[in-house]
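Visitor: All I have is the shape, not the residue letters:
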């Protein structure tokens, strides 16, 4: 479900004043950010004290829980994600303020960006799941697995991002930061590199074998039983087929095609 994006000026004045008060500055300019699908408001603010990024949803939005999830997980992401400055719920809105990061979205066809991503996924694979409420991998994909005994092999204590869309990957200062942690999950550490394979195929320029070769540079990939990866690939193919439905938009269709291609490559498609 894609959320309609609104502009800073569309927010109630009371909300805009509350944001300025929390930032301790006067807002000079506001630029709506088009990237991303989930937030109703996503805006870069230039203030008398510098810049900040604000994202938010109305409290009535069915996915407003993702705002609280990001606020809860952010303290455990030092060096992996932009820092959350504050989370506030005011006059019917849930708002997150982040430190402003000057960067660009990664290009998964660029070897330099892929090397940076390998480094970030390697560090993330060593990051333990924090003591907060998060979905578990064995729960999240249960509906797409025919062999329930295999679900226990998705279980683990690593923190997973699980949405490695290039728009969630910022190249900054010679490294990569991951944004939009709404779908953070606890699970086996090989799962993020496995999910990355689908995004690499969808980006173009990578057949499944080449995509897996990049994933294999992430140390946690080697901890996966190939048979379990086969099952996981099939689960992703089923999930994306369900998401795509009969009349997918181009973006969803591309991910679905990539997932089907990977599942066939793994011999379960």
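Guide: Okay, I see it. These numbers were taken from a predicted model, which means no experiment stands behind them.

Visitor: can we go C-alpha only for contacts and neighbour counts from here?
Guide: Noted.

Visitor: Now do residue 256 against residue 244, distance only.
Guide: As for residue 256, its distance to residue 244 is 7 Å (criterion: C-alpha to C-alpha, to the nearest Å).

Visitor: putting a second one here so we can go through both:
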């Protein structure tokens, strides 16, 4: 590790023994903090406020330096959760290529020293959209997705997976469920496993076209509403893929529905059959993964995934 001593795996793992614990600014080695401060500029960091939400066990700190410069810092070590480190590397790759015209935070700098993976981003003065969604913020989110699609079509990252490739493993979940049906699987689902598997696989055909850089994880907690003008900024880019523009609009509609709202305005340009097939894929994914053991240092994610399955199951039933 540049600037100091390599941090031991034992030290890192000890940071996450308590369930739902996110490491913070002071958990980072001094050499890593110094390197971040060099990127931010303005001297030493005087305040760091950890942000709640999300499922990464790494840092998510709004920092302010002694001269008042601000930034948002994300840092994770593979020993905490190796997948989180991989995702941080993918996010760095995508964020580096995002154009300034896109409604996203500016990437101020990033580094990866094989231990710590760090992104230093613009600290957006804003807050997550309220849920249940309110109309003005739903409108702003739709406007942001339209603005985003215009800025990233054609995709500025040519060698990413397609959206079909990104969702392929997840949308094969009905086959896994059929191979060993859970005892608590909803009977309506259990009686339609071949139909649901076919619909999910059919969705991959629709996902295989398009040349837009797609976020692939649009939810309220991956957006910020600016305090000054109400515009929406789209954050957290580890799942970027190249595909059709409508994917992010559909995912916004899903999130609005999960929180009890009407998703119609997000879906009005998407073929209804495509919506149904995509929804079949999503429900299969959540029904399968919510029953697996939680990944290291992320104990709450399975409960979140079960809530998604429970919320979306009635919508899928209605559409089929």
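Guide: Great, that's in hand. These numbers come from a predicted model, not from an experiment.

Visitor: Report the TM-score for the pair.
Guide: Here the superposed chains carry a TM-score of 0.85, computed using TM-score structural alignment, normalised by the length of the first structure; 256 aligned residues with a C-alpha RMSD of 2.4 Å.

Visitor: follow-up on the earlier one: more neighbours: residue 256 and residue 244 of the first structure, which one.
Guide: Ranked by neighbour count (other C-alpha atoms under 10 Å), residue 256 of the first structure and residue 244 place residue 256 first, with 25 against 19.

Visitor: I'd guessed the more buried one sits against residue 233; true?
Guide: No. Using C-alpha atoms under 8 Å, residue 256 of the first structure makes no contact with residue 233, being 11.8 Å away.

Visitor: tell me the contacts of the residue nearest the centre of the first structure?
Guide: Note on the first structure: the residue nearest the mean C-alpha position is residue 163, at 3.3 Å, using C-alpha atoms, centre = their mean. Counting by C-alpha atoms under 8 Å, 6 or more residues apart in numbering, residue 163 of the first structure touches 181, 183, 195.

Visitor: how much distance is there from stretch 200-209 of the second structure to the middle of the chain?
Guide: Relative to its chain's centre, stretch 200-209 of the second structure lies at 21 Å (C-alpha atoms, centre = their mean, to the nearest Å).

Visitor: before we move on, what about stretch 95-103 of the second structure?
Guide: With C-alpha atoms, centre = their mean, you get 17 Å for stretch 95-103 of the second structure.

Visitor: same question, stretch 63-75 of the second structure
Guide: Remark: stretch 63-75 of the second structure is offset 22 Å from the chain centroid, using C-alpha atoms, centre = their mean.

Visitor: Stretch 235-251 of the first structure now?
Guide: Mean-position distance between stretch 235-251 of the first structure and its chain equals 18 Å (C-alpha atoms, centre = their mean).

Visitor: which residues are contacting that stretch?
Guide: 141, 144-145, 252-253, 255-256, 259-260, 262-263, 269.

Visitor: Would you write a ChimeraX line that selects the buried entries of the residues you listed?
Guide: Buried residues within these, by 16 or more other C-alpha atoms under 10 Å, are selected in ChimeraX with:
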select :141,144,145,252,253,255,256,259,260,262,263,269
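
Visitor: Could you dump the contacts of stretch 235-251 of the first structure into TSV and include distance to residue 116 of the first structure and secondary structure?
Guide: Output for the contacts of stretch 235-251 of the first structure, formatted as TSV (distance: C-alpha to C-alpha, whole Å; DSSP: H, G, I helix; E, B strand; the rest coil):
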residue	distance to residue 116 of the first structure	secondary structure
141	28	coil
144	31	helix
145	32	coil
252	26	helix
253	27	helix
255	22	helix
256	26	helix
259	23	helix
260	27	helix
262	23	helix
263	26	helix
269	31	coil
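
Visitor: nearest to residue 44 of the first structure, of the contacts of stretch 235-251 of the first structure?
Guide: Of all those, residue 252 has the smallest distance to residue 44 of the first structure: 26.9 Å, by C-alpha to C-alpha.

Visitor: and the closest one, what pairs with it in the second structure?
Guide: Counting by TM-score structural alignment, residue 252 of the first structure corresponds to residue 305 in the second structure.

Visitor: Helices along the second structure, start to end?
Guide: 9-14, 30-40, 82-97, 135-151, 163-168, 173-179, 187-190, 193-206, 246-258, 264-267, 272-289, 301-319 (DSSP state H).

Visitor: I'd like the distance between the equivalent of residue 277 of the second structure over in the first structure and residue 195 of the first structure.
Guide: Aligned counterpart of residue 277 of the second structure in the first structure: residue 231 (TM-score structural alignment). In this view, residue 231 of the first structure and residue 195 of the first structure are 13 Å apart by C-alpha to C-alpha.

Visitor: Now the terminal residues of stretch 236-254 of the second structure, how far apart.
Guide: End-to-end span of stretch 236-254 of the second structure (C-alpha to C-alpha): 18 Å.

Visitor: What span of the first structure is it aligned with?
Guide: Using TM-score structural alignment, stretch 236-254 of the second structure corresponds to residues 180-198 of the first structure.

Visitor: how close does residue 225 of the first structure sit to residue 191 of the first structure?
Guide: As for residue 225 of the first structure, its distance to residue 191 of the first structure is 11 Å (criterion: C-alpha to C-alpha).
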